[in-house]
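Participant: Need a 3D model of the following:
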Amino acid sequence: MKNMLKPLLLLSALLFFSPQGAMADTYVENVGDKLAHGVANTVTGIGEVPKNMIMTTNEKGIGYGLTAGLVSGIIYGIGRTLTGVVDLVTFIIPTKPIIYPDFIWKEFDTKQTHFHPEWKLQK
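Facilitator: Sure, this is the predicted structure:
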């Protein structure tokens, strides 16, 4: 019995330090990140309305910001919420975020939200 235990311990140590072990951590982290993106974007999609109103007002004035900013905020809010739902449903497949900035609070009043045209897997 003792003779079989040594090779088994050696094999488990080799597997522990193998690249597959490192990939398992990366996979779990990527899946967790995607799940977090999904939850956050589903809940905070409504935040696109004030974000777009503020940005449009700063660029083109108060009248334009209150009208066009409101409309674009509603559209981007629906888009952020839907990408969050997609991330929640497909979180088991680690992909790069579809929407940038990936969280609404990143660069809130300086960077316009945009959607990436491709849905790429994480490497």
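Participant: alpha carbons only for contacts and neighbour counts from here, please
Facilitator: OK.
Participant: ok, now which ones touch the closest residue to Y76 other than its chain neighbours?
Facilitator: Nearest non-adjacent residue to Y76, counting by C-alpha to C-alpha, 6 or more residues apart in numbering: E48, 6.0 Å away. E48 sits next to G73, I74, Y76, G77, R80, I104 when contact means C-alpha atoms under 8 Å, 6 or more residues apart in numbering.
Participant: any idea which of those residues is closest to G65?
Facilitator: Comparing those against G65 with C-alpha to C-alpha picks out G73 as the nearest, at 10.0 Å.
Participant: thought the closest one was touching K51?
Facilitator: Yes. Using C-alpha atoms under 8 Å, G73 makes contact with K51 at a distance of 7.0 Å.
Participant: Nearest residue to the middle of the chain?
Facilitator: By C-alpha atoms, centre = their mean, the chain has its centre lying nearest to H37, at 3.6 Å.
Participant: Here is the second sequence; please produce its structure so I can put it next to the first one:
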Amino acid sequence: MNTYHHFFVAGLLTGLSLVYASTALADQMYQPQYQQQPDQQQYQQQYEQQPRERSYGEKIGKKALNGVVNIHTSFLEVPKAIINNTNAEGSNIVFGLVGGAIEGTLNTVARATAGVGDLTLFLLPTKAIVYPQYVWDDFYETNTRYGDIFRLDDDENPPVFELPK
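Facilitator: Below is the predicted model of the structure:
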């Protein structure tokens, strides 16, 4: 098999997986959300925001999307670091430009690498490595940080069965 066919097959499988994950979520998005309620209290109880467990499809879809976005927007780490280092207390413009460029370049490589990892292993639903998840979140307030790698994205569910004590 030709080398180009390997890339084509890998890209095709990744694309089909992304399409399948998005179609699995489509029925949840298009269900009717509003019904006539005669009683205001019933209306409030029905539509209070309650945390719901995310499905496997939602988790892997979000992880694949994070990977693609982090790969393509990782270069924005350089201006973010320059701005944040220049505006830091006790800093000056020279340190902001030089230190920010170095820090931004390192964060660019790290965010792109984390994005490649997320996109490659998107079928394994793990927590995000990079905080903030997207480079534009908390752009002026937060510097980019990195967390644990390969921590499963478990919702705190009670166990199905507990052993007697």
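Participant: rewinding a little: need the contacts of E48 of structure 1 in a markdown table with secondary structure, distance to T110 of structure 1 and neighbour count, can you?
Facilitator: Putting the contacts of E48 of structure 1 into a markdown table (DSSP: H, G, I helix; E, B strand; the rest coil; distance: C-alpha to C-alpha, whole Å; neighbours: other C-alpha atoms under 10 Å) gives the following:
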| residue | secondary structure | distance to T110 of structure 1 | neighbour count |
| --- | --- | --- | --- |
| G73 | helix | 15 | 25 |
| I74 | helix | 18 | 20 |
| Y76 | helix | 15 | 24 |
| G77 | helix | 17 | 25 |
| R80 | helix | 17 | 31 |
| I104 | coil | 11 | 22 |
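Participant: Can you tell me which of those carry over to structure 2?
Facilitator: Retained contacts for the contacts of E48 of structure 1 in structure 2, judged by both residues aligned by TM-score structural alignment, their matches' C-alpha atoms under 8 Å, are G73, I74, Y76, G77, I104.
Participant: picking up where we left off before, pull the distance from the strand or helix carrying the residue nearest to Y76 of structure 1 to the chain's centre.
Facilitator: Using DSSP states H and E, E48 of structure 1 sits within helix 48-60. Mean-position distance between helix 48-60 of structure 1 and its chain equals 23 Å (C-alpha atoms, centre = their mean, to the nearest Å).
Participant: isn't P79 of structure 2 right up against G104?
Facilitator: Yes. Look at P79 of structure 2 against G104 with C-alpha under 8 Å: they come within range, at 7.0 Å.
Participant: Quick one: map L119 of structure 2 onto structure 1.
Facilitator: Applying TM-score structural alignment, one finds that L119 of structure 2 aligns to L88 in structure 1.
Participant: need the contact list for its match.
Facilitator: By C-alpha under 8 Å, 6+ apart, the neighbours of L88 of structure 1 are K34, L35, G38, V39.
Participant: how many neighbours does the closest residue in space to the first one that isn't next to it in sequence have?
Facilitator: Read it as K34 of structure 1. Closest residue in space to K34 of structure 1, ignoring its immediate chain neighbours: F91 at 5.5 Å, by C-alpha to C-alpha, 6+ apart. Neighbour count for F91 of structure 1, taken as other C-alpha atoms under 10 Å: 20.
Participant: what's the answer for G69 of structure 1, then?
Facilitator: 24.
Participant: and it, that's in a helix?
Facilitator: Yes. Checked against DSSP: H, G, I helix; E, B strand; the rest coil, G69 of structure 1 lies within a helix.
Participant: List the contacts of it.
Facilitator: G69 of structure 1 neighbours (C-alpha under 8 Å, 6+ apart): V49, N52, M53, I54, M55, T56, T57.
Participant: Can you report how many residues lie near the counterpart of the fifth one in structure 2?
Facilitator: When the structures are aligned by TM-score structural alignment, the residue of structure 2 matched to M55 of structure 1 is N84. Neighbours of N84 of structure 2 under the rule other C-alpha under 10 Å: 19.
Participant: for L9 of structure 1, same thing?
Facilitator: 11.
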